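Asks: Turn this into a structure:
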Amino acid sequence: MTGGEATRKAPPEDGRAAENEGPPEDGRVPPAPGGLRALADLLRPRVSPGQLVGGLLCLVLGFAVAAQVRSTERDTTFATARQDELVGILADLGQRSERLRGDLRDLEETKARLERDEGGTALEEARERATTYGLLAGTLPAEGPGIELRIDDPRHGVKALNLLDALEELRDAGAEVIQVGDVRVGVDTHFLDVRDGVRADGRLLTAPYRFLAIGDPHTMTTALNIPGGLVRTLEGAGARVLITRRAKVAVGAVRSP
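Replies: Predicted coordinates:
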């Protein structure tokens, strides 16, 4: 046996030479493999730019899918509708669109007038509307061209229904303001037969019955005199009818607001 072979150590039989070796000569213990720093590195979340982009794409895709589902539901609703229903829907949408465009034009014109006149035009329009509503409601006196309708009733054959017919004929002929006796006619004016004559809105009317109507005199006169109309009916009941056209009719009776 040579000297080199005599100095070579044989390996341990169990193959765990590291466990039998002692500490290093300088007395320092090496750190454990991995250590706390390696464990912290493993537990720290790592987000790469690619992952961020992927997440954003998933979010956008989700919104797109939801929108497509809603769109598909609407498409399915219209797909099951009949042709006449679709035509009606389109017509309704067209009418709404036209009304909205008209309202928009009116608002723009009003705005332009207000900007030019600094409110003068709007104030004048408000006054005109107030006057018109007051005349229609019967709360304001009125003057204008029109007629006087006088009904004499010597035989007492004129009834409430005949006066109501006279009122309706005048309205249909375009009368804007009407007074019968001392009663200003309104939308709810009514006539009632009583022992002494006829009551209008609770007030007693006696012959001769007198209507004052503001409107186009020719149109109202023609409407009252049509064959088989009001005048012929009243004459058949024994009454005498006189229609007088006037350039100015003053209606002074008013209704309580």
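
Asks: For the rest of this, base every contact and every neighbour count on C-alpha atoms.
Replies: OK.

Asks: which residues in this protein form helices?
Replies: Taking DSSP state H as the test, the helices found in the chain are 3-7, 17-20, 35-43, 49-79, 83-117, 120-137, 160-172, 217-224, 230-236.

Asks: Going by neighbour count, list what's buried in the third one.
Replies: Taking 16 or more other Cα atoms under 10 Å as the basis for neighbour counts, none of the residues of helix 35-43 comes out buried.

Asks: picking that back up, turn the helices of the chain into TSV, columns for distance to residue 190.
Replies: Output for those, formatted as TSV (distance: least, Cα to Cα, whole Å):
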stretch	distance to residue 190
helix 3-7	142
helix 17-20	123
helix 35-43	93
helix 49-79	52
helix 83-117	38
helix 120-137	15
helix 160-172	7
helix 217-224	20
helix 230-236	18
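
Asks: Residue 147 is nearest to which of those helices?
Replies: Taking Cα to Cα, helix 217-224 is the member of the helices of the chain nearest to residue 147, at 5.7 Å.

Asks: what sits up against the closest one?
Replies: For helix 217-224, the external contacting residues (Cα atoms under 8 Å, 6 or more residues apart in numbering) are 145-147, 169-170, 173-175, 229-231, 243, 245-246.

Asks: Tell me how far that helix lies from the chain's centre.
Replies: 40 Å (Cα atoms, centre = their mean, to the nearest Å).

Asks: now the other sequence, so there's something to compare against:
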Amino acid sequence: MPATPRPRGALERIRRRAGHDPTPEQARRRLRAITSLRLAPGQVVAAVITALLGVALVAQVRAQDEAGLSQLRESELVALLDDVSGRVDDLQQEVLELEADRRRLEGQQGDVAAAEAARERLQSYAILAGTAPVTGPGISVIVDDPDGGMTQTMLLDAIQELRDAGAEAIQVGSVRVVASSHVGVAEGAGGGSVTLDGAVLVPPFRIVAVGEPDTLAGGLAIPGGFLDSLRGAGATVQVVEGDEVLVDAVRPTPDLRWAEPVPATPSS
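Replies: Predicted coordinates:
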């Protein structure tokens, strides 16, 4: 059943009561009220300060995002690039070696290849444990510190910087540096002397590291690092790069008191 249309006058009265379709006079009054709106001075100041704070925060966030490496000095960027490049080269070389090992193990002479891989792995573990001498490219650092300016922190920095630069073997004086090495101080009549694994470092002494010579030398030359700190303390330091350096200090094989290998479980 179609709806019954309402009279035009009734529709207009309904719209006016609901607030819709105002009369021309009502529309003019509303427009005058809007255009005559005035803000208090305090509101204007608050709005301006809020806008300025928003602009400042946005600028600061963008500046922090865009800063990044641009705040580093050229020498720091060079050292960082060398470190990243060295790590990438090491990882790529490791991938190639692992792929070659897999191909050899999958070949016809798998047993022979497995035995050779085991011997190579044993040699690597001996180098890491410091139980075998090492030779190869690297650097020699001659330290002459007659005034005893070197501290524990300086020596720790040297070892850490060399490790970060990819040193595969490190020797300080007559001591081979391994994962368990510790730096201490031996108190004496002339003051404290830095020790490595209990051995007092008597100047002049040498620090020998096997690895990429340029990268190792760059790691020690980081501004504020080992070389800067030691020279600032009055010591004389000389870094010599070489195609073949010798790390001849070795560690005795430890006698294990508590650890025992777990017997292999036969596969079912």
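
Asks: TM-score for the pair, please.
Replies: TM-score for the superposed pair, counting by TM-score structural alignment, normalised by the length of the first structure: 0.55. Supporting figures: 151 aligned residues with a Cα RMSD of 2.1 Å.

Asks: quick one, which of the helices of the first structure is nearest to residue 153 of the first structure?
Replies: helix 230-236 (9.0 Å).

Asks: what stretch of the second structure does that closest one fall on?
Replies: Under TM-score structural alignment, the match for helix 230-236 of the first structure in the second structure covers residues 226-232.

Asks: ok, the aligned residue in the second structure for residue 127 of the first structure to residue 170 of the second structure distance?
Replies: Correspondence of residue 127 of the first structure to the second structure, assessed by TM-score structural alignment: residue 119. For residue 119 of the second structure, the distance to residue 170 of the second structure equals 22 Å [Cα to Cα, to the nearest Å].

Asks: likewise residue 85 of the second structure?
Replies: Between residue 85 of the second structure and residue 170 of the second structure the distance is 21 Å, computed by Cα to Cα.

Asks: Next: residue 14 of the second structure.
Replies: In terms of Cα to Cα, residue 14 of the second structure sits 95 Å off from residue 170 of the second structure.

Asks: quick one: which of those two has more around it?
Replies: It is residue 170, of residue 14 of the second structure and residue 170, that has more neighbours when counted by other Cα atoms under 10 Å, with 28 against 12.

Asks: so how many other residues sit close to residue 143 of the first structure?
Replies: Count around residue 143 of the first structure with other Cα under 10 Å applied: 15.

Asks: actually residue 136 of the first structure, not the one I wrote
Replies: Residues lying near residue 136 of the first structure (other Cα under 10 Å) number 16.

Asks: Look up how far residue 10 of the second structure lies from the residue mapped onto it from the second structure.
Replies: In the second structure, the residue paired with residue 136 of the first structure according to TM-score structural alignment is residue 128. Residue 128 of the second structure is 99 Å from residue 10 of the second structure, where distance means Cα to Cα.

Asks: One more: residue 141 of the second structure?
Replies: 104 Å.

Asks: can you list the residues that contact stretch 201-212 of the second structure?
Replies: 134-146, 162, 166-173, 193-195, 216, 245-247.

Asks: Now list the buried members of those.
Replies: Taking 16+ other Cα under 10 Å as the criterion, what is buried in the contacts of stretch 201-212 of the second structure is 134, 136, 138-145, 162, 166-173, 193-195, 216, 245-247.

Asks: Counterpart of residue 164 of the second structure over in the first structure?
Replies: By TM-score structural alignment, residue 164 of the second structure lines up with residue 172.

Asks: Residue 231 of the second structure reaches residue 225, doesn't it?
Replies: No - here residue 231 of the second structure does not reach residue 225: they are 10.2 Å apart, not a contact under Cα atoms under 8 Å.

Asks: quick one: buried residues of stretch 104-118 of the second structure?
Replies: Quick answer for stretch 104-118 of the second structure (16+ other Cα under 10 Å): 104, 105, 113, 114.

Asks: Redo those as CSV? Include distance to residue 199 of the second structure.
Replies: Shown next, in CSV, are those (distance: Cα to Cα, whole Å):
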residue, distance to residue 199 of the second structure
104, 45
105, 45
113, 42
114, 40
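
Asks: Which part of the first structure matches the helix or strand residue 34 of the second structure falls within?
Replies: Take DSSP states H and E as the rule and residue 34 of the second structure turns out to sit in helix 24-35. Counting by TM-score structural alignment, helix 24-35 of the second structure pairs with no residue of the first structure.
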